[in-house]
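Undergrad: Give me the fold of what follows.
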Amino acid sequence: MARNHWTILGELDPELNDKIASWRTHLVNDNDKLERKYRELVNVAMACILKQEPVILAHAKLALENGATKAEVLGTVEQVLTMGGFPSFRCAMLTLDELLHE
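TA: Below is the predicted model:
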């Protein structure tokens, strides 16, 4: 299995990794403008547009862990059709097939 990109950056440039980690922590944990489940659903949508399968799956799982329903994850993916079109939608549906059927 490939190593996590943050682990690699931490080895190669610990100073930059620490700065990015602080910024990520703020956006993920300290941002009270949106509930965590909605932030994760937004992340799912953005990852769908970029067709990033591992990111789609990771943030869909985080959305579910933070109170989103499978219907909300599916609704987010369906909304992607408006901006990302069928290629992004297809990528997301194939990526989330197993998760949404559990």
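
Undergrad: CA only for contacts and neighbour counts going forward, please
TA: Will do.

Undergrad: for the chain, which residue is closest to the average position?
TA: For the chain, residue 59 is the residue whose C-alpha lies nearest the centre (Cα atoms, centre = their mean; 3.1 Å).

Undergrad: Where do the helices of the protein begin and end?
TA: Ranges of helices in the chain, per DSSP state H, are 5-12, 14-25, 36-50, 53-65, 70-101.

Undergrad: on that earlier part again, residue 43 is in contact with the residue nearest to the centre of the chain, correct?
TA: Yes - Residue 59 lies in contact with residue 43 (Cα atoms under 8 Å); the separation is 6.3 Å.

Undergrad: before we move on, back to that, could you look over the helices of the chain and pick the most buried one?
TA: Stretch with highest mean neighbour count among the helices of the chain: helix 36-50 (a mean of 22; mean count of other Cα atoms under 10 Å).

Undergrad: Second chain to compare with the first, below:
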Amino acid sequence: MGRCAAEDPIAEAILRTAARHVAEAAEAVCPRLESSEVALTGGLFRMGAPLLAPVREELAARLPGVRVTEAAGDPLDGALCVAAALAADELRLPRDPALLSVV
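TA: Modelled structure (predicted):
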């Protein structure tokens, strides 16, 4: 779809809608501080500009002053980071069993 977006208005509209939803989700959880960051993570962002450009536009409109950054790693890196924080009792995520369970 990303390859088609420049020439296909339907593909472009789908990506713009997706970008809006990504920005809405970030807006819902991001504190409105000048030092806040939003990291763009996940395989869909490998699509590049067809998705990244509208996501950045939406984030700039919804969260002015918030810095957009690339992911520091892949999903496995994130899982290892969460596991290390759990082991050290330093996890700063909400302890919600629907979101994270330790077995």
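
Undergrad: I'd like the TM-score for the two structures, please.
TA: Put the two chains on top of each other and the TM-score (TM-score structural alignment, normalised by the length of structure 1) is 0.33; 53 aligned residues with a Cα RMSD of 3.6 Å.

Undergrad: Next, the contact list for the residue nearest to the centre of structure 1, please.
TA: Each residue near residue 59 of structure 1 by Cα atoms under 8 Å, 6 or more residues apart in numbering is listed here: 40-41, 43-44.

Undergrad: same thing with residue 60 of structure 1?
TA: 40-41, 44, 73.

Undergrad: measure it to residue 81 of structure 1 for me?
TA: According to Cα to Cα, to the nearest Å, residue 60 of structure 1 stands 17 Å off from residue 81 of structure 1.

Undergrad: swap in residue 71 of structure 1?
TA: 16 Å.

Undergrad: Please apply the same query to residue 38 of structure 1.
TA: Distance from residue 38 of structure 1 to residue 81 of structure 1, counting by Cα to Cα: 18 Å.

Undergrad: ranges for the strands of structure 2?
TA: Remark: strands assigned in structure 2 by DSSP state E are 37-40, 67-70.

Undergrad: Deepest-packed of those, please.
TA: Per residue and on average, the most neighbours among the strands of structure 2 fall to strand 37-40, with a mean of 16 (mean count of other Cα under 10 Å).

Undergrad: hey, where'd the helices end up in structure 2?
TA: Ranges of helices in structure 2, per DSSP H, are 9-29, 49-62, 75-87.

Undergrad: Please identify which of these is closest to residue 39 of structure 2.
TA: helix 9-29 (9.4 Å; Cα to Cα).

Undergrad: What separation do you get for residue 71 of structure 1 and residue 7 of structure 1?
TA: Relative to residue 7 of structure 1, and taking Cα to Cα, residue 71 of structure 1 is found at 33 Å.

Undergrad: let me redo that: residue 38 of structure 1
TA: According to Cα to Cα, residue 38 of structure 1 stands 27 Å off from residue 7 of structure 1.
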